[in-house]
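K.L.:
just coords:
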């Protein structure tokens, strides 16, 4: 699909390629569909980044890195006002459990047979 989009929509093709591994990982965790829908989209992140761009668009001369961080923080605080509840937020404990199991898999016990 990314190859098909490449010529007409290079940005969309790049986004698709960039998010493929994360999307597959989120699906593999087996979390419920409602929460899955919220997590497999980057819209919330892109929206927050747009607010940062809007907050800092009139700055013509950056003095230092700390100023950049302050403006970014101001933009994210502005974006936070527009955040709504994540659909499926009640299922987040299931996500936490799935992540914990993924990070700390239980060692499989070997079957031992006792013969007399």
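P.N.:
Sure, I can see it. Computed from a predicted structure; not experimentally measured. Residues are numbered from 1 along each chain as shown.
K.L.:
contacts and neighbour counts: CA atoms only from here.
P.N.:
Noted.
K.L.:
Which elements pack onto the helix or strand containing residue 49?
P.N.:
Per DSSP states H and E: residue 49 is located in helix 43-56. Applying 3 or more C-alpha pairs under 8 Å, 6 or more residues apart in numbering; DSSP states H and E, we find helix 43-56 packed against helix 65-80.
K.L.:
Just the residues contacting the helix it packs on, thanks.
P.N.:
47, 48, 49, 51, 52, 53, 54, 55, 56, 62 (C-alpha atoms under 8 Å, 6 or more residues apart in numbering).
K.L.:
dropping in the other structure now:
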């Protein structure tokens, strides 16, 4: 309950305005889990709905995936990098920058060619992600999910 906005009272009886909820601290607290998670989860949702309705909508859409990244057991650096959509946003903004002024698309194949060329051009400016050395943890988890199992035993495909 430490993240709920509460008024701060001074010794002389005057009160200062209520503390603002810090979204970064709230996200960290939610990610950590624990027994107060549902209470704080509701508090963060209510605060987001009131202060940032668009962000609250995005949060509702990806809430399950948001906690999945933290439950896989990734390192903090990799979790920080993969827990956001920054990677995708960067690629898409590079594509928009390279194709944004094209107004006369002749056909679908032209759009596909330009998109491929834009992605290849954007690839030149890509850097390694934080925690790239720990991608083996993610790979092992994804391999485990891809292997069909019945009652905890692997079945041959």
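P.N.:
That came in fine, so what should we check first? Since we're looking at a predicted model, the values are computed, not measured.
K.L.:
quick check, distance from the helix holding residue 49 of the first structure to the centre of its chain.
P.N.:
Chain-centre distance of helix 43-56 of the first structure: 14 Å, with C-alpha atoms, centre = their mean, to the nearest Å.
K.L.:
What span of the second structure is it aligned with?
P.N.:
Under TM-score structural alignment, helix 43-56 of the first structure corresponds to residues 86-99 of the second structure.
K.L.:
Residue in the first structure paired with residue 60 of the second structure?
P.N.:
Using TM-score structural alignment, the equivalent of residue 60 of the second structure in the first structure is residue 17.
K.L.:
now the strands for the second structure?
P.N.:
8-9, 15-16, 149-150, 153-154 (DSSP state E).
K.L.:
out of those strands, deepest packed?
P.N.:
strand 8-9 (a mean of 12; mean count of other C-alpha atoms under 10 Å).
K.L.:
in the first structure, what residues pair with that strand?
P.N.:
Under TM-score structural alignment, there's no match for strand 8-9 of the second structure.
K.L.:
Return the distance of that strand from the chain's centre.
P.N.:
Going by C-alpha atoms, centre = their mean, where strand 8-9 of the second structure is centred and where its chain is centred differ by 34 Å.
K.L.:
Counting by contacts, list what it packs against.
P.N.:
Counting by 3+ C-alpha pairs under 8 Å, 6+ apart, strand 8-9 of the second structure packs on strand 15-16.
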